[in-house]
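> the following block contains a protein sequence and its predicted model.
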Amino acid sequence: MRRGPTNSLADVEGLRVGHAQRVGDGYRTGVSVVLAPQGGAVAGVDVRGAAPGTRETELLDPRNLVERVHAIVLTGGSAYGLSAACGVMERLADAGTGFPVEGGVVPIVPGAVIYDLGRGGSFRATPDAAMGAAAYDAALSSPGALSGGLPSDGAASPPRVNGSVGAGTGAVAGGLAGGVGTASAVLPSGVTVAALAVVNAAGSVLDPRSGLLSGVRYGLPGEFDHVGEPDTGEYERWSPQKAPSFNTTIGVVATDLTLSKAQCGKLAGVAHDGLARAIRPAHTMVDGDTIFAMSTCGLPGPDDTGLHDVLAAAADVFSRAVAHAVLHATGREGAPAYLDVFPSARSGR
């Protein structure tokens, strides 16, 4: 396997990702939107955490009617943040994109939330439909690539793939700053598998023996050469603040291989294995861990061996995405960055 050109969801042809966030005036939160290609994407979902906040997940059951989704929304704000999907739905409807019904279309926009309430100072400073629409617009502004959202001053920001952006703006991961992380893999068959994770975990993202980021172990050649195990003394001195009472890691795993809804559900389930490799413990009573899977159907469907390879890659890309989210997150009071806590982990020190 090798990394795709951007090591992100954008390596799955047809997918576009946009972020919008707000920091200041009581806010520290945001929205990330994954737009499907024209005609939608087959999708599935697997909800493992005990405290999920979700939208339209029942529709992704293989027994139910709709086959394709038009966008997936990942957002902060706990249950309040689900309103961000309304802004995305309005944008899609205005563009004539959705499930056709008499008189128009109904866009299919599943979503999931993380708990980041109050992390900017105001409990009710949460994403809304306008922020969802802004993330949608950011995705459209750079077709075929990831795009950054707008900072609080309204000025254009450069594209950002990983870190404290979008739905990961207010994220915390086991006492460290969390965020958005991405990764991709191109299989020998030419199939691409990629993931985007919003890491806001109650559990630790560190190997309990060494302090190394657990997800780094699944990196492809050269991917994490800049990070290693921290000095023993640094790790022994690390005493994270008590984790917030509610958390959640959410994300999307995607492929260009043609899959059914049932196979997408399996893909999402195996991606949870990658989550559990990178975060310990995972799927707790205070996490709402939810992963969506998307198939753009750009390549013919798999035989049994091809499906097995895609499933195995999905677990690894999600672990890698979790590591990138933490490595690139911006530290702040109460949630320091990983390399600020463990400077000795930076290779070449």
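It's in.
> from here on, contacts and neighbour counts on C-alpha atoms
Noted.
> roughly how far apart are residue 209 and residue 174?
16 Å (Cα to Cα, to the nearest Å).
> please enumerate the helices of the protein.
84-94, 129-140, 232-237, 261-278, 304-328, 338-341 (DSSP state H).
> skipping adjacent residues, who's closest to the residue nearest the centre of the chain in space?
Using Cα atoms, centre = their mean, the residue of the chain that lies closest to the mean C-alpha position is residue 197, 2.6 Å off. With Cα to Cα, 6 or more residues apart in numbering as the criterion, residue 197 has its nearest non-adjacent residue at 4.3 Å, and that residue is residue 251.
> now swap in residue 199 and tell me
Residue 199 sits nearest to residue 249 (Cα to Cα, 6+ apart), 4.8 Å away.
> equivalent analysis for residue 340, please.
Of all residues not flanking residue 340 in the chain, residue 331 sits nearest, at 7.7 Å (Cα to Cα, 6+ apart).
> contact partners for that neighbour?
176-177, 337-338, 340 (Cα atoms under 8 Å, 6 or more residues apart in numbering).
> where's it relative to residue 55, distance?
Distance from residue 331 to residue 55, by Cα to Cα: 30 Å.
> next up, the contacts around residue 258.
295-302.
> measure the closest residue to it other than its chain neighbours to residue 82 for me?
Nearest non-adjacent residue to residue 258, counting by Cα to Cα, 6+ apart: residue 297, 3.8 Å away. Distance from residue 297 to residue 82, counting by Cα to Cα: 28 Å.
> repeat that for residue 64.
From residue 64 to residue 82 the distance is 22 Å (Cα to Cα).
> one more to weigh against that first structure:
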Amino acid sequence: MAVIAPAGDRITDVAGITVGHHHRIDATARVADPESPGAGWATGTTVIRIDAPSAVCAVDVRGGGPGTRETDLLDPSNTVQTAHALVLTGGSAYGLAAADGVMAGLEALGVGLPMDDQGHVVPIVPAAVIFDLPVGSWDRRPDAGFGRRALAAATVDVAVGSVGAGAGARAGALKGGIGTAGTRIADGPAAGVQVGAVMVANPVGSVIDPATGLPWAATALDLDTYGLTPPDAGDVARLGDLVAKQTVLNTTIGVVATDAALDPSSTRRVAMAGHDGLARAIVPAHSPLDGDTIFAVATGTVHPPQPDTVPPGMNRDVGLLAEVCRVAANVVQRAIVGAVLAAEPVAGIPTYGDVLASAIR
């Protein structure tokens, strides 16, 4: 049964953002290996719907092997500054077809850039993919139907773990998945602003330090947040054996959203800051084999009063932006770690709970 992220700690706490998943996972799914091909279905699609008229969108791509759609459109120097949905999906480049279904679904609802006075619209639907083709049969991957069903399922309730685009994800030697996190900033120039993230963890690197069996550089406060404690030596040794045998699968993708009012360049800065959280959670990150991509959305509904001490010629919202970026890195990190901790077994890939049961309080 899918785990639902609690209110107050999810991307959908940003008003106007909803998330929907669609996936297929067969009980007979098998991971491909040198001796035999994969079998069955183990893949999916996640759609982040944006229902905010003033939303600004941006993207930052850091991995050396990205699979993306409409990312050039989100360059702050270009004309279109928004999106109506964002697609995160399995299936490698084949999975980009899921965005066609999202476009069709939005068009049927009349959602998109208005093109004339006859109701014609063009939905803007950027997308990014993970490489999960060896998990299950190579030719069983998301298509337009996956995208349309994920769009139809979008709600404020966010399921996490081995769902949606995280269905076939692996995180180093362990099962990966999808996670979310969110925070409302309490004070300072960004007081009252909400920031959240949803991330699909499928990296070449590891989210768990094989020397400790815990998230990288986790503090005592981090362990309290994740509900973890140092595991026993036998469990850590088992993780080490798995790491020595792991195969290369790649790419962590996701979305950071805030209700702050930001311009396109500042929104891109939020996407860039999200990669700081990715690099804290995954070692190594941004490798030539990863396609690490983070989208950012600023819905534009909250703009706290800003100090009048900013020198002329600087971004007047620099204090607001700095706080949103700081929190963006934190929620991305927590969403990635949470994805691995919430993952359930798929195709025989071991989960964190399977291997390091003694670490779970």
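Alright, I've got the coordinates. Just so you know, these numbers come straight off a predicted model, no measurement behind them.
> and the residue nearest to residue 340 of structure 1? What does it align with in structure 2?
Aligning on TM-score structural alignment places residue 331 of structure 1 opposite residue 345 in structure 2.
> could you work out the end-to-end span of stretch 208-227 of structure 2 for me?
15 Å.
> measure how far that stretch is from the centre of its chain, please.
Remark: stretch 208-227 of structure 2 is offset 20 Å from the chain centroid, using Cα atoms, centre = their mean, to the nearest Å.
> which ones are touching the aligned partner of residue 20 of structure 1 in structure 2?
Matched across to structure 2, residue 20 of structure 1 falls on residue 22, judged by TM-score structural alignment. Contact analysis of residue 22 of structure 2 by Cα under 8 Å, 6+ apart lists 44-46, 146-147, 149-150, 153, 163-165.
> can you rerun that using 7 Å?
44-46, 146, 149-150, 164 (Cα atoms under 7 Å, 6 or more residues apart in numbering).
> from those residues, keep the buried residues only.
44-46, 146, 149-150, 164 (16 or more other Cα atoms under 10 Å).
> between those, which is nearest residue 26 of structure 2?
Among those, residue 44 lies closest to residue 26 of structure 2 (Cα to Cα), at 11.9 Å.
> distance of the equivalent of that closest one over in structure 1 from residue 128 of structure 1?
Superposed on structure 1 with TM-score structural alignment, residue 44 of structure 2 falls opposite residue 30. Separation of residue 30 of structure 1 from residue 128 of structure 1 (Cα to Cα): 9 Å.
> check residue 332 of structure 1 too.
24 Å.
> please say which of those two ends up with more neighbours.
Neighbours were counted for residue 332 of structure 1 and for residue 128 using other Cα atoms under 10 Å; residue 128 has more, 21 against 11.
> quick check, the more buried one in contact with residue 86.
No - with contact defined as Cα atoms under 7 Å, residue 128 of structure 1 does not reach residue 86; the gap is 8.2 Å.
> now residue 247 of structure 2: how far from residue 170 of structure 2?
10 Å.
> the more surrounded of these two?
Each of residue 247 of structure 2 and residue 170 has its neighbours counted (other Cα under 10 Å); residue 170 has more, 36 against 13.
> residues in contact with the counterpart of that one in structure 1?
In structure 1, the residue equivalent to residue 170 of structure 2 is residue 172, according to TM-score structural alignment. Neighbour list for residue 172 of structure 1: 178, 200-201, 335 [criterion: Cα under 7 Å, 6+ apart].
> and the residues you listed, which two are furthest apart?
201 and 335 (12.3 Å).
> show me which of these two is the more surrounded one.
Neighbours were counted for residue 201 of structure 1 and for residue 335 using other Cα under 10 Å; residue 201 has more, 33 against 22.
> hmm, residue 250 and that one touching each other?
No - the criterion here is Cα under 7 Å, and residue 201 of structure 1 misses it with residue 250 at 9.5 Å.
> ok, residue 7 of structure 2 - contacts?
Counting by Cα under 7 Å, 6+ apart, the residues that residue 7 of structure 2 touches are residue 13.
> ok, now residue 247 of structure 1?
Applying Cα under 7 Å, 6+ apart to residue 247 of structure 1 gives the contacts 114-115, 200-202, 286-287.
> now the alignment partner in structure 2 of residue 191 of structure 1: how far from residue 327 of structure 2?
Under the alignment by TM-score structural alignment, residue 191 of structure 1 pairs with residue 193 in structure 2. According to Cα to Cα, residue 193 of structure 2 stands 10 Å off from residue 327 of structure 2.
> nearest residue to residue 258 of structure 2 other than its sequence neighbours?
residue 195 (4.4 Å).
> can you get me a residue count around that neighbour?
Neighbour tally, residue 195 of structure 2, other Cα under 10 Å: 31.
> same thing with residue 277 of structure 2?
Going by other Cα under 10 Å, the residues that sit close to residue 277 of structure 2 add up to 21.
> residues in contact with the aligned partner of it in structure 1?
Matched by TM-score structural alignment, residue 277 of structure 2 corresponds to residue 274 in structure 1. With contact set as Cα under 7 Å, 6+ apart, residue 274 of structure 1 has these partners: 315-316, 318-319.
> let's have those residues in JSON lines, adding distance to residue 70 of structure 1 and neighbour count.
Formatted as JSON lines, the contacts of residue 274 of structure 1 follow (distance: Cα to Cα, whole Å; neighbours: other Cα atoms under 10 Å):
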{"residue": "315", "distance to residue 70 of structure 1": "24", "neighbour count": "26"}
{"residue": "316", "distance to residue 70 of structure 1": "26", "neighbour count": "29"}
{"residue": "318", "distance to residue 70 of structure 1": "22", "neighbour count": "35"}
{"residue": "319", "distance to residue 70 of structure 1": "26", "neighbour count": "31"}
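> just the closest of those residues to residue 226 of structure 1, please.
When the contacts of residue 274 of structure 1 are compared against residue 226 of structure 1 (criterion: Cα to Cα), the nearest one is residue 319, at 17.1 Å.
> what lines up with the closest one in structure 2?
Aligned counterpart of residue 319 of structure 1 in structure 2: residue 333 (TM-score structural alignment).
> right, I'll call it a day here.
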